[in-house]
Each structure stands twice: as C-alpha cells, then as structure tokens.
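J.: Okay, here's the prediction I keep looking at, along with the sequence it came from:
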Amino acid sequence: MALSAGTRRTVACVLVGLGAALLVAALMIPTYTVSKVAKTPLDLEITTISENQPGEESLVLDSRSLTTGDGPAVVDTDVPLISQRFVTVEEPSDADEMTLQAGQTLRRTDVQGDTGLLTAAIDRVTISRTTGEPVEADPNGSIAVTVDREGSVMEPVQHTGLGYRFPIGTEKKTYPYFDINARKSFDANFIEETEINNTKVYRFQNIVPVTSTWDVVQSPANRLTLPASKWGVTDVEPDAPVTMTRYYTNVRDLWVEPQTGTVIKGGESIHLYYARSGDKPEVTALKSHIVFDDATVESQISIAKDNTDKLALFGRTVPIVLGILGVLALLAGLFLGLRGGGGTPAHATPRGGRTTPAPAAASGATAASDWNADEAPTTQFPRGDYDGPTEQIDINKRP
C-alpha cells in the first residue's frame, strides 16, 4: 500500500534522525566507550607457575649445613625448583584504581614439607587500571616477608614503576619496573617484537644490579657471622669469625601482549650469594633460571585474547556496523523525503476541465456594507458539466 505524502515525510525525518544518531554513536564509541573498556578488570585472578630450566645451572645452599657439621657449607646442584604466584584484586579498588595482592613462593621440589620452602613474600600495591603505574598515595603498597602469631607482617613500601601488568597499549620503549627484593624500580628496556604461539608480543629485559639485601631489610638471614671454616674461607684462621652479607641480582625477561599489557611469559635469572664484598661472590645461596611453564603461557594468552576481543568489539566492529547502518538510514530518509515532494495539487480540476467561476465581487464597499445577512443577493452560476440534465419519469406509463 502506497504511503501518503505526509507519512513519507514523517518516515523520512525519522530515518534521517536515526542515521545521524547512529553515525554519532559510531564516532563516539572508539573515543569514549573504549576508554572505559580498556582497563584492567576488577575480577582479575592470575596464577603463574615457573620452573627451573633443564640443563641449566640450578644451585641452592643447604641452610642446615651452616649450623651443623664441621665442614664448610654445602651447595646442592641440579635442584628442581618451582615458583608460584597468585595475584588477586583487593580493596580499595574502584573505576580508576585497583589494589593488587600477589603471594609468591619459591620452593625446591626434591624436599618434602616446609623444609623445601626457600622464599615467600606477599606484595600489595594500588595501581592505575589503565597505565599499570602505582598511584601517588604515600604509601601506595606494602610487602611482607616474615610472619608472627597473628600472620604476615606487612611493612609499608612505596612502589614505583610497573609490577604485574604493563599499560593498555604498551609501546616499544623503556619502562620502570619494580623489584620487590630490591624494593626499587629499574629500567625494563624494549628488546624486540616477536611471537609466542602466534600471539604478537614485545620482549623487555629488566636488569637488577647487585644489591645488598641487608640494606633493604635487616633480617638475620641477610647478614651472618660464622667461623671462616664454615664459609670455606682460607685466608684467615679457621675459627676466626667472618661476617658475610647476602647480595641479590637478577636478569628478568618479560614478553608482553601490547594491546592489553598482559605478561604472556616471564623468566628470571636469579643469583643470591653471601660475600664480604658485593663484587666477589663467595658462597651461593640460590642461582637458577626459572621461566613460566607452558600451561601458564597458554593461560596468559587466553586472558590477553579475551581482552583484545573486547577491545576489538567496541573499538572496531561496533563502530563499523553502526556507521554502515547510519549511512543506510540517512540515504533511505533522503530518498523518501525527496520522492515525497511530488504530491497531489491542492485544488483538483472538476470533471470536464472547466473551473468553477468565482462569485462576482460587489461593485463597492458601500453596497457590501448595506447588505444584511438575509438580504444578500443570489448569484446565478451557469450550469457546468458536473451533472446531466434532469429527466422526468412518468410513473403511470405502462410498458
């Protein structure tokens, strides 16, 4: 059924308005909505597992040998190690900031029970959900490496630099990266762009220089005084007390998915040792190269893909669809509007092609003013072709 001119004009206006609204939405979503979506989710839960690399050096000091026996300290070789880290979101967290808590352990798997635990720490930091940088509050985090009867002892620690995530839209540049053992940030330098399981990643390397752990935390384990014989020192008397400090250094490699800032793979070459001078290692406490296992890498890729799909949906797919629909609606509205302009004339010409003559105007204003409503003259109109002549029918006529 054909639409009337008025209906066509109404539909055309609606379509033009709808098309304009869709085009505006297509332009606004990438700039406004994506900025809301491009944030680290508040339901984040990440478990990473790292293992020492087969065929590479893996040394661990047997701590019992420091206090028992007469011989020097024993350093075990080819020790199987596993590092676990569990990251969750805690309060305070809101639309712009989030507090991450990471529990980390490193243990040797060839020893049962707590004796296999080498290090343990809990790290908390409040970061920006977009940049991954710690907030400016002081303190913005805390670290626990000891426990008492009430649980972990959290010490306020001001964090600087990135920690567990890189920014949304990671760039090929140097970023500061925080090390919880040194409690300082050091440069994470961009090394290369590569792929892991068909996922594009940026590789960064973070080098932690030799650091005295005693200067960081004055824990008894970070500075020990033992007989020279126990340290294996031969340049003094065997029973002479020798004090050594524990030093720490690390070379950390990080493979980051750039769109989401997700760390797909991580590896650390850790070296802890006792020495009288930091530049001359004497007794190794820990030396190993640990890397994310395959299951962790696949899990991190899955997390990154979920987030990139969400960014692609709002940043590309939805705007394109809305833009196409907006253009189609505009074209349809313009077509109907222009086509609806050719309507039927306001006064149709009567059948027969002759127009109805207008009444003759009065000869003057005075005459018009003298008429009363009941005395208005009757105007005679000539009979047109509107109707045929009246025919009289004789009802008494017989056939």
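T.: Here it is on my side, so go on.
J.: all contacts plus neighbour counts: C-alpha atoms, from now on.
T.: OK.
J.: what's near enough to touch the nearest residue to residue 253 once chain neighbours are set aside?
T.: On the basis of Cα to Cα, 6 or more residues apart in numbering, the spatially nearest residue to residue 253 that is not a chain neighbour turns out to be residue 205, at 4.6 Å. Shown in contact with residue 205 (Cα atoms under 8 Å, 6 or more residues apart in numbering): 188-191, 251-254.
J.: try residue 33
T.: Contacts here follow Cα under 8 Å, 6+ apart; on that basis residue 33 touches residue 314.
J.: again, only this time at 10 Å
T.: Residue 33 is in contact with 25, 311, 314-315, counting by Cα atoms under 10 Å, 6 or more residues apart in numbering.
J.: Take this one as well and set it beside the first:
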Amino acid sequence: MLPRSRIISVVLIGLGAALIAASALAPLFMHTDGRVAVDGEETTLSLRDPHATLRSIAHPEEGATKTRVLRQLHTTVEEPSDADGAQLRVGVSVTREGEHSEDPQDLGGLHTAQVWSFGIDRRDGRVAGDMRVIEQIASPTRTIPGEGWWFAFPPNPEERTYDLFDDTLRGFYPADFVENTTLEGRDVKHYRQHIEPQNVARHYAGPLNTTRLPDGSEGYLYHSARRDLWVDEDSGVLLRLSEGIDDYYGRADGSRAEDVFTFQGEMSEGDIQARVDEATRLGGRSVADIILLVCVILGAILLLAGMVGALWPGRGPRRRRRAEDAGSEDGHAAAADGTPVA
C-alpha cells in the first residue's frame, strides 16, 4: 500500500493537471476573448467646425456661406444583441449652429440627417450583413452590403488597414495604420483614411447628387474626405476622431463649380476625456480571463507540489535504511562478544 504522502502527491498532481486542462478547454465553451465594447446604450461623437462652409438646401440660390457646423454620429444599441453580435442604429446629422431663421424649412438649422441600422460581429467589430438607411421621414429604406467597419474596433486592434464606412459615398474605404502613440496616458493606435474626390451620383441616385449650374449645365456632387482615428489598444474604444470633408458641385470632368460643404471637424477636449474614461472602465482583463489565469497558476502550483512530493525520498525508504543500520549495529555487537549471528 502506498504511503499517505504518496497518495497526497498523486491527488495534487491530478488536481493540478485537471485545472490546467480545464483552463485550456474553457475557450471552447465560453467567451474569454475580447469583445467589441457595446456596454453603453448610447454613444455620441460630436465634431465641430466654427468656420465651415455650407450651402443651404432650403435656399440653394444663396450659395455657400461661412457658419458654425456641428456634425454628430449618435449610436444606440438595439435588440437583439449578445456576446456574438450587436444591432446598432447610427444617426448622422449636420446642423448649422448659432442664429436660425424663422423659415419653417430651416428646421432649427438642421442641414441633413440619416439613420443607419446594421449589425456587427462583436469578435472583430466588422459590419455583419446589409446596412439599411433612412434619409428622411417616410422615405423608403435603402440597403447596401456591409463590407468593413464603422467606428467599432475590437480590443487590441491590429497594425493593419481597416476598410471604414463613408456615409456620403455609402461605401467602405481603407484607413491605414499610421503609428502607435499615447493619448491622455493611454496607448492608442492611430489610423488615417483618405478619400480622393468622387462623383457621388455614380454611387447611387439622390435628389442632392445632381444640380443645375448657373451656366445651365448639369452639375454633379463630388465628395472627398480625410479622417484620423485614435483607437484605444486595450478596449478598442475610439477615443478621438477628426474629419476633413470637402463636398462641391462640379462638372463631368470633375472641375469645381460651387461649394456645398467644407468641414474640418474636431472633438472637444471634454468629449475626448469622456471617451478615455469609458475606455478605462471597459479596459483590462475580463472576469473570465482573471478566473482562468488564477486556475492556470493554481494548477501549476498543485502539479509542481505533487511532483516534488512524489519524487522526494519518502518516510518508508528512510525507515528501511534506519532498520538496516540498526541490524548492522546489532551484528557488530554480537560478533564482538562472541554471540552467534544468525
């Protein structure tokens, strides 16, 4: 029968091996990898340009004028949403801030508004399935295929190119990795998207995509953009966004005729700090990660302790050696006094 110490060592080895094996197999049955953060029910990205140029939709004859402009992307999480996917609704609006006219068509300075609905894969943030857009109340829903990302990044984003959505062209265009840097003490990845002027009417039909120029010729809406995004490495939260947009009516050859919308928007310092606070709250290891890490460490300790106990010389061998030593001493004593030794 094994000594008690050996039995305990075998039990420790078994427990340690079981904990390590369970930790290794856990990802097959539970979500331990990072997921795109959608814990907040609502998120608003606000970008302002105090010197933007805007052409009034209600009064196009007035041409483009300098004004303060607010561009917002307001995101809400809809049902159904779970650990694998989330349904998002994104409202995109451009508003002229400051004094507004009493014209009912002015709509409080609202210039344009769209509402997008789509799903994302929470493992990598990629748009899953089709995207649906409503441009105005009671207008039909339009659908486009989702082929990239729209401001939803996974934790630990890669140093790679992400195809990001442009809501004017309604397509996905590359945003290249620029550098690793820091923002408000957090490690971030900086990406940049640059879109050359494109004829919007060639992408889809819309009431604002064409116009009649002063010389009587047909004009086409051209759109170009440059975006810089700073993404938190730990949580994948977008901490800072800047946008440069240049929309104008041009001729078929692309030559500029009339300004429509020029915008150099930046987030405020307060909004950036709020995003940093949100990333700090969402960042770090998940509870599941911590539990599995503790299980691995504990399993390794138990396994090592069991192996040491099993290989270390036990009490049984020491007792046998002491008995043999005692018998040898008795034999020597008997030989010395002439007593026969069996």
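T.: Sure, I can see it. Model, not experiment: these values are computed from the prediction.
J.: Need the TM-score between these chains.
T.: The TM-score (TM-score structural alignment, normalised by the length of the second structure) is 0.78; 313 aligned residues with a Cα RMSD of 3.2 Å.
J.: quick revisit: turn the contacts of residue 33 of the first structure into JSON lines, columns for neighbour count, secondary structure and distance to residue 295 of the first structure.
T.: What follows is the contacts of residue 33 of the first structure, written out as JSON lines (neighbours: other Cα atoms under 10 Å; DSSP: H, G, I helix; E, B strand; the rest coil; distance: Cα to Cα, whole Å):
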{"residue": "25", "neighbour count": "18", "secondary structure": "helix", "distance to residue 295 of the first structure": "40"}
{"residue": "311", "neighbour count": "21", "secondary structure": "helix", "distance to residue 295 of the first structure": "25"}
{"residue": "314", "neighbour count": "21", "secondary structure": "helix", "distance to residue 295 of the first structure": "29"}
{"residue": "315", "neighbour count": "24", "secondary structure": "helix", "distance to residue 295 of the first structure": "30"}
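J.: which of those residues sit farthest apart?
T.: Across the contacts of residue 33 of the first structure, the two members that end up farthest from each other (Cα to Cα) are 25 and 311, 16.2 Å apart.
J.: Would you mind finding the match for residue 136 of the second structure in the first structure?
T.: In the first structure, the residue equivalent to residue 136 of the second structure is residue 146, according to TM-score structural alignment.
J.: residues contacting that match?
T.: With contacts taken as Cα under 10 Å, 6+ apart, residue 146 of the first structure has the following neighbours: 120-122, 152-155, 219.
J.: Which of those has the largest number of neighbours?
T.: When neighbours are taken as other Cα atoms under 10 Å, the top entry among the contacts of residue 146 of the first structure is residue 122 (21 neighbours).
J.: coming back round to it: quick one: which of the contacts of residue 205 of the first structure is nearest residue 342 of the first structure?
T.: When the contacts of residue 205 of the first structure are compared for distance to residue 342 of the first structure, the smallest value, 67.1 Å, is given by residue 190; criterion: Cα to Cα.
J.: Just give the number of residues close to residue 266 of the second structure.
T.: Using other Cα under 10 Å, residue 266 of the second structure has 20 neighbouring residues.
J.: no wait, residue 75 of the second structure
T.: Other residues near residue 75 of the second structure come to 21 when the count uses other Cα under 10 Å.
J.: Residue 208 of the second structure versus that one, what's the distance?
T.: The spacing between residue 75 of the second structure and residue 208 of the second structure, counted by Cα to Cα, to the nearest Å, is 25 Å.
J.: residues touching the closest residue to residue 217 of the second structure other than its chain neighbours, list them.
T.: What sits nearest to residue 217 of the second structure in space, not counting adjacent residues and going by Cα to Cα, 6+ apart, is residue 251, at 8.0 Å. For residue 251 of the second structure, the contact set (Cα under 10 Å, 6+ apart) comprises 199, 210, 213, 217-222, 257-258.
J.: next one: residue 28 of the first structure
T.: Residues in contact with residue 28 of the first structure (Cα under 10 Å, 6+ apart) are 22, 34, 315, 319.
J.: I'd assumed residue 27 was in contact with the last one.
T.: Yes. Counting by Cα atoms under 10 Å, a contact exists between residue 319 of the first structure and residue 27, whose distance comes to 6.9 Å.
J.: can you give me the strands in the second structure?
T.: In the second structure, the segments counted as strands under DSSP state E are 42-55, 64-78, 85-97, 110-121, 127-134, 142-145, 162-166, 171-183, 186-199, 210-212, 218-232, 238-250, 256-266.
J.: Now the ones you listed in TSV, please, with extra columns for distance to residue 318 of the second structure.
T.: What follows is the strands of the second structure, written out as TSV (distance: least, Cα to Cα, whole Å):
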stretch	distance to residue 318 of the second structure
strand 42-55	71
strand 64-78	69
strand 85-97	63
strand 110-121	63
strand 127-134	69
strand 142-145	77
strand 162-166	68
strand 171-183	62
strand 186-199	59
strand 210-212	97
strand 218-232	61
strand 238-250	66
strand 256-266	78
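J.: Now do the contacts for the aligned partner of residue 168 of the second structure in the first structure.
T.: Taking TM-score structural alignment for the superposition, residue 168 of the second structure sits opposite residue 181 in the first structure. Residue 181 of the first structure makes contacts with 121, 143, 145, 208, 211-213, 216-217, 248-250, as judged by Cα under 10 Å, 6+ apart.
J.: what's the spacing between residue 181 of the first structure and residue 249 of the first structure?
T.: If you measure residue 181 of the first structure against residue 249 of the first structure using Cα to Cα, the figure is 9 Å.
J.: Overlap of the contact sets of the two?
T.: Both residue 181 of the first structure and residue 249 are contacted by 208, 211-213, under the criterion Cα under 10 Å, 6+ apart.
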